[in-house]
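# Just a sequence and a predicted model for now, questions to come.
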Amino acid sequence: MNQIEFKENKLLSRAKKSPLLGRMLLYLITILSIVSPLSGCSSLSKINGETTNVEVKLGNIDDFVKYEKSVNSEDITRNYFVDVSEGIYPFIKNHKFEIPKEYKSNPQQNIVLTKCYYYNSQGEVKLIYYQWNEKNNYEKSNEVFEKIFYEVRSNITKQIGSPSEINLESKTINDDSTFRDDIKWNSSHNVYMFRFGDNENRHNEINLVIYKD
């Protein structure tokens, strides 16, 4: 028996002893039954700082590995190279990378965040690939991913200035087709963020890359 059910049973037993008290308690039970599920939804749509904490920097792979271990990220590194297209990393042909280090975390209960660090034999990280996805068994929510998208955008803009390119299909598509939102920043470290989604909440995904040549 959960806490709400326990409270309701106690209230109902008291209600039998007084008609006036009964009406008041039944009203209270109704309010509790409405507020309880809504509060659960609110907690899922709230975005915490860990979910959108993106620092625009590159460095040595050892430092990033140390950081991921310190926050208890799960090491999901594969035993083969994970390729990346020139559309995402324009300088891919200029480098020979080691097998990238991959980590997974759950910054909040309905979100899975993965990071992939591409580095060379000298340990220099040239590209970090972030991806936010919905965790299985949780209700899909455009609202949550829109919040993440815009909070990350604000975070990056504070660090390196305004975007150089913005294309938001989600603002123009009214049917159930898939949209793609793109934002790019050009600085000493380039940043490219793109989001996939649709108005039917069938799919939500955010990708972000921080890179340099």
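In hand now; what should we look at?

# For the rest of this, base every contact and every neighbour count on C-alpha atoms.
Will do.

# okay, which residue is most central for this structure?
The chain has residue 132 as the residue nearest its centroid, 4.2 Å off, counting by Cα atoms, centre = their mean.

# contacting residues around the nearest residue to that residue once chain neighbours are set aside?
The spatial neighbour of residue 132 that comes closest, neighbours along the chain excluded (Cα to Cα, 6 or more residues apart in numbering), is residue 113 at 4.6 Å. Neighbouring residues of residue 113 by Cα atoms under 8 Å, 6 or more residues apart in numbering: 51, 104-107, 130-133.

# Name the SS class of residue 78, please.
coil (DSSP: H, G, I helix; E, B strand; the rest coil).

# make that residue 182, sorry
Classification of residue 182 into helix, strand or coil gives strand, according to three-state DSSP.

# burial of it, as a residue count?
Around residue 182 there are 17 other residues, counting by other Cα atoms under 10 Å.

# this is the comparison structure:
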Amino acid sequence: MKSKIFFVFILLLFHSCSVNKYSNVPVQDEIDLSLKSFTEIKKEETDKKSKDITLGYFWGIGKDMYPTFEKHTFEIPKSYQRNENNFILKVDYFFTKDDQTKFKLYEWNENEKIETSHEMFNEKFHEIKKYITENLGKPYLEVYEDLEKSKEETVRDDVEWHSKNLNTFLFRFRGKSGFDQIRLAIYCD
């Protein structure tokens, strides 16, 4: 009898693994709070088997996200898409001619191959916030908008951390039509 129950359990386990091949990747495996040389970052992205999705031309970042953007002369930004999980994660890197990475932008989007629910985005947002708070301390600013009360179709939640060596901005966009997106900007200077 015990062997039959064990056999059924194993079958259910294999079935559940094959049904959902996607999973939530822990943020400590996704986010690097350091600003390494771009050469090191490129090697890490290659080792992770990330897909290079660089646009091939220069594009910029607004002052609201990176106030000192205009103080630097950047190479063409490099963009990578990480292997699929519950989310599609894209990371953009801005670096100078002398290989210094000055700005990173992480962006979590819906994985259309599975149903990425509002709850999954909510959990990921709070997981990211907790991870950064554990590493950088209490947020400098937190602003949350009420989607139900808003006259706008899309609202934005903001959390900011400022430390001696790093500035970090976490944004979450939520829409009445079901739109969800999380962005994390990291820079120093």
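Cool, the structure landed. Keep in mind that this is a model prediction, so the values were computed, not measured.

# Quick TM-score on the pair, please.
Here the superposed chains carry a TM-score of 0.81, computed using TM-score structural alignment, normalised by the length of structure 2; 172 aligned residues with a Cα RMSD of 2.5 Å.

# Can you give me the neighbour number for residue 3 of structure 2?
Using other Cα under 10 Å as the criterion, residue 3 of structure 2 is surrounded by 8 other residues.

# do the same with the one 5 residues further on
The local packing of residue 8 of structure 2 (other Cα under 10 Å) involves 11 other residues.

# which residues of structure 2 fall in helices?
Read by DSSP state H, structure 2 holds these helices, from start to end of the chain: 2-19, 27-30, 38-47, 118-136.

# ok, now how distant is residue 92 of structure 1 from residue 50 of structure 1?
Using Cα to Cα, to the nearest Å, one obtains 29 Å as the distance from residue 92 of structure 1 to residue 50 of structure 1.

# Of those two, which one has the most company?
In this comparison of residue 92 of structure 1 against residue 50, neighbours counted by other Cα under 10 Å, the higher total goes to residue 92 at 17 against 12.

# Which stretch of structure 2 lines up against stretch 79-89 of structure 1?
Residues 56-66 of structure 2 are the counterpart of stretch 79-89 of structure 1, counting by TM-score structural alignment.

# follow-up on the earlier one: what's the match for the residue nearest to residue 132 of structure 1 in structure 2?
For residue 113 of structure 1, the aligned position in structure 2 is occupied by residue 89, per TM-score structural alignment.

# Just send the helices of structure 2 back as a markdown table, with distance to residue 179 of structure 2 too.
A markdown table is the format used below for those (distance: least, Cα to Cα, whole Å):
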| stretch | distance to residue 179 of structure 2 |
| --- | --- |
| helix 2-19 | 25 |
| helix 27-30 | 21 |
| helix 38-47 | 28 |
| helix 118-136 | 9 |
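
# Would you tell me which of those gets closest to residue 148 of structure 2?
Taking Cα to Cα as the criterion, helix 118-136 is the member of the helices of structure 2 that comes nearest to residue 148 of structure 2, at 14.1 Å.
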